[in-house]
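**Q** structure, please.
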Amino acid sequence: MSQPPEASVERAEPTLLRQLWTVPNLLSVLRLAGVPVFLWLLLGPKEDGWALAILVFGGVSDWLDGKLARWLNQMSRLGQLLDPAADRLYILATLIAFLVRDIVPWWVVVPLVLREAVLGVCILCLRRNDFAPPEVTYIGKGATFVLMYAFPFLLLTQGGSTVAEIARPIGYAFTTWGCVLYLWSGALYVIQTVRAISPRRDAASAA
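**A** Model (predicted):
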């Protein structure tokens, strides 16, 4: 009896547990676990040095997990969910903590939080119409990188030391550019959502 060709044999998707036990996904889990620790350090004992270390780890691991996923051929559906979830949670947690500590003003925080709320509505609309969440754009990923690098510099601006004086213009520049890119990427996600849903709604109306 002849064997079926290998091309016709479909590879089953690994289980979520097996997907979790990969180096990139473990880095994302560690990044997620660091969020409550970061908040406690920043708002509780105000150990800014340790909070800064966690922020730096978050930024480096955000870059590293994507690289490792490609180098080790460990890209997975779970990783595609964990990575942006960790990014957004870090950004929101940091913005709220910085707002409480008066490190950034409210008019910087509110537009970025509203962007996340609008993106959440877009994802719900896409799911209701049987679409997958919008793909992460290059601009969105770039905006996340810039903000993740801006936050440590903003934390270093506290106080009147020489380090704070050096970090202040760098932190403000990264923050400004990151906010522009973050809002721009949010607008692109809205456009993607409208373009995906509009033809289906037009077809339903015509029917």
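**Q** please make it C-alpha for all contacts and neighbour counts, starting now.
**A** Will do.
**Q** host element of residue 58?
**A** Following DSSP states H and E, the helix or strand that holds residue 58 is helix 48-71.
**Q** residues in contact with stretch 16-31?
**A** By Cα atoms under 8 Å, 6 or more residues apart in numbering, the list of residues contacting stretch 16-31 from outside reads 57-58, 61-62, 64-66, 68-69, 74, 76, 78-79, 82-83, 86.
**Q** returning to what we had before: who touches the helix holding residue 58?
**A** Contact partners of helix 48-71, identified using Cα under 8 Å, 6+ apart, comprise 23-25, 27-28, 31, 34, 38-39, 41-42, 74-75, 83, 87, 90, 145, 148-149, 151-152, 155.
**Q** list the buried residues of stretch 17-25.
**A** If you call a residue buried by 16 or more other Cα atoms under 10 Å, then stretch 17-25 has these buried ones: 19-20, 22-25.
**Q** repeat for stretch 30-44
**A** By 16+ other Cα under 10 Å, the buried positions in stretch 30-44 come out as 31-32, 34-35, 38-39, 41-42.
**Q** tell me where the protein has helices.
**A** Counting by DSSP state H, the segments of the chain that form helices are 16-20, 23-43, 48-71, 77-100, 106-128, 138-156, 162-206.
**Q** now which of the contacts of stretch 16-31 would you call buried?
**A** In those, the ones that pass as buried (16+ other Cα under 10 Å) are 57-58, 61-62, 65-66, 68-69, 74, 76, 78-79, 82-83, 86.
**Q** and this one, please, so the two structures can be compared:
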Amino acid sequence: MAAGQQVSSRVLTVPNVISLVRLLLVPVFAVLIVNGHDVWALVVLAVSGASDWLDGVLARRLDQVSRLGQALDPAADRLFILVTLLGLAWRDVVPVWLVVVIVARDVLLAGLMPLLAHHGYGPLPVSFAGKAGTFALLYAFPLLLLAEMPGWVGDVAAVTAWAFTWWGVGLYWLAGAQYVLQTRALVISDRAASRRGEDAGPATEEAP
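**A** I've put the predicted structure just below:
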């Protein structure tokens, strides 16, 4: 989000509609990948990746950054990544350990939510590393599927896909570490403020 840009409480915005469409594409992709409709699954993945970039651009250019969008966009990203990983693992396109490594980071972040809520904070803003990692993974998935093709196309796709995958996993976990450190800093600051308030004691009235 650009400096000084206002965050609205609007619900019906163009970026939010795009994020909603991306959410609706999740079960569509799941059905396509499980039933072996690889071409259409590739199309859905490509549309999802493009829409993930588009909604952020439009939110800034149309001045339609909203609280719902800030929550909906990363939720759609994570759900799409999870379902795509499970679908690819079901087809033996990716190993199970890759699913575990990526899902573990999201479980870690989910574990931070109650702590943040206890101290009066909402979800942390998406970091650049987190967004870059998500982009890399969303680009890797269609290439991993394309790598199943025989011949040089599959070979080139496989090399490129795993390059994006490793970059995505690294950035994904880098962002996770940043979120942990941000949460720690917020909690420490909040506790320090509480202690200062306790040390100050109740205000006393001056004698007339």
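**Q** which two of the contacts of stretch 16-31 of structure 1 have the greatest separation?
**A** Taking Cα to Cα as the measure, the contacts of stretch 16-31 of structure 1 span a maximum distance of 22.2 Å, between 57 and 76.
**Q** from the chain's centroid, how far away is the helix holding residue 58 of structure 1?
**A** Relative to its parent chain, helix 48-71 of structure 1 has a centroid offset of 12 Å by Cα atoms, centre = their mean, to the nearest Å.
**Q** leaving aside the residues adjacent along the chain, what's closest to the most centrally placed residue in structure 1?
**A** Relative to the mean C-alpha position of structure 1, the nearest C-alpha, by Cα atoms, centre = their mean, is the one of residue 87, at 2.3 Å. Of all residues not flanking residue 87 of structure 1 in the chain, residue 144 sits nearest, at 7.0 Å (Cα to Cα, 6 or more residues apart in numbering).
**Q** for that neighbour, what are its contacts?
**A** 87, 178, 182.
**Q** any idea how far the aligned partner of it in structure 2 lies from residue 118 of structure 2?
**A** Structural correspondence for residue 144 of structure 1 with respect to structure 2 (TM-score structural alignment): residue 134. When distance is defined by Cα to Cα, to the nearest Å, residue 134 of structure 2 is 28 Å away from residue 118 of structure 2.
**Q** relative to residue 98 of structure 1, which of the contacts of stretch 16-31 of structure 1 is nearest.
**A** Minimum distance to residue 98 of structure 1 across these is 16.1 Å, recorded for residue 58 (Cα to Cα).
**Q** so how far is residue 194 of structure 1 from the closest one?
**A** Taking Cα to Cα as the measure, residue 58 of structure 1 falls 32 Å from residue 194 of structure 1.
**Q** quick one: the aligned residue in structure 1 for residue 51 of structure 2 from residue 84 of structure 1, how far?
**A** Under the alignment (TM-score structural alignment), residue 51 of structure 2 pairs with residue 61 of structure 1. From residue 61 of structure 1 over to residue 84 of structure 1 the distance is 12 Å, taken as Cα to Cα.
**Q** next one: residue 69 of structure 1
**A** Counting by Cα to Cα, the gap from residue 69 of structure 1 to residue 84 of structure 1 is 14 Å.
**Q** for residue 136 of structure 1, same thing?
**A** Note on residue 136 of structure 1: its distance to residue 84 of structure 1, by Cα to Cα, is 8 Å.
**Q** more neighbours: which of these two?
**A** The neighbour count for residue 136 of structure 1 versus residue 84, taken as other Cα atoms under 10 Å, is higher for residue 84 (17 against 12).
**Q** can I get the contacts of residue 144 of structure 1 in JSON lines including distance to residue 102 of structure 1?
**A** Below are those laid out as JSON lines (distance: Cα to Cα, whole Å):
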{"residue": "87", "distance to residue 102 of structure 1": "22"}
{"residue": "178", "distance to residue 102 of structure 1": "19"}
{"residue": "182", "distance to residue 102 of structure 1": "21"}
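**Q** of those, closest to residue 112 of structure 1?
**A** Of all those, residue 112 of structure 1 sits closest to residue 182, with 7.4 Å by Cα to Cα.
**Q** show me what that closest one lines up with in structure 2.
**A** In structure 2, the residue paired with residue 182 of structure 1 according to TM-score structural alignment is residue 172.
**Q** quick one: contacts for its match?
**A** Going by Cα under 8 Å, 6+ apart, residue 172 of structure 2 touches 102, 105, 129-130, 132-134.
**Q** next one: it from residue 145 of structure 2, what distance?
**A** According to Cα to Cα, residue 172 of structure 2 stands 21 Å off from residue 145 of structure 2.
**Q** just residue 92 of structure 2 next, same as before
**A** In this view, residue 92 of structure 2 and residue 145 of structure 2 are 10 Å apart by Cα to Cα.
**Q** pick out whichever of these two has more residues nearby.
**A** When residue 92 of structure 2 and residue 145 are compared on other Cα under 10 Å, the one with more neighbours turns out to be residue 145, at 23 against 10.
**Q** what residue of structure 1 takes the place of the more buried one?
**A** For residue 145 of structure 2, the aligned position in structure 1 is residue 155, judged by TM-score structural alignment.
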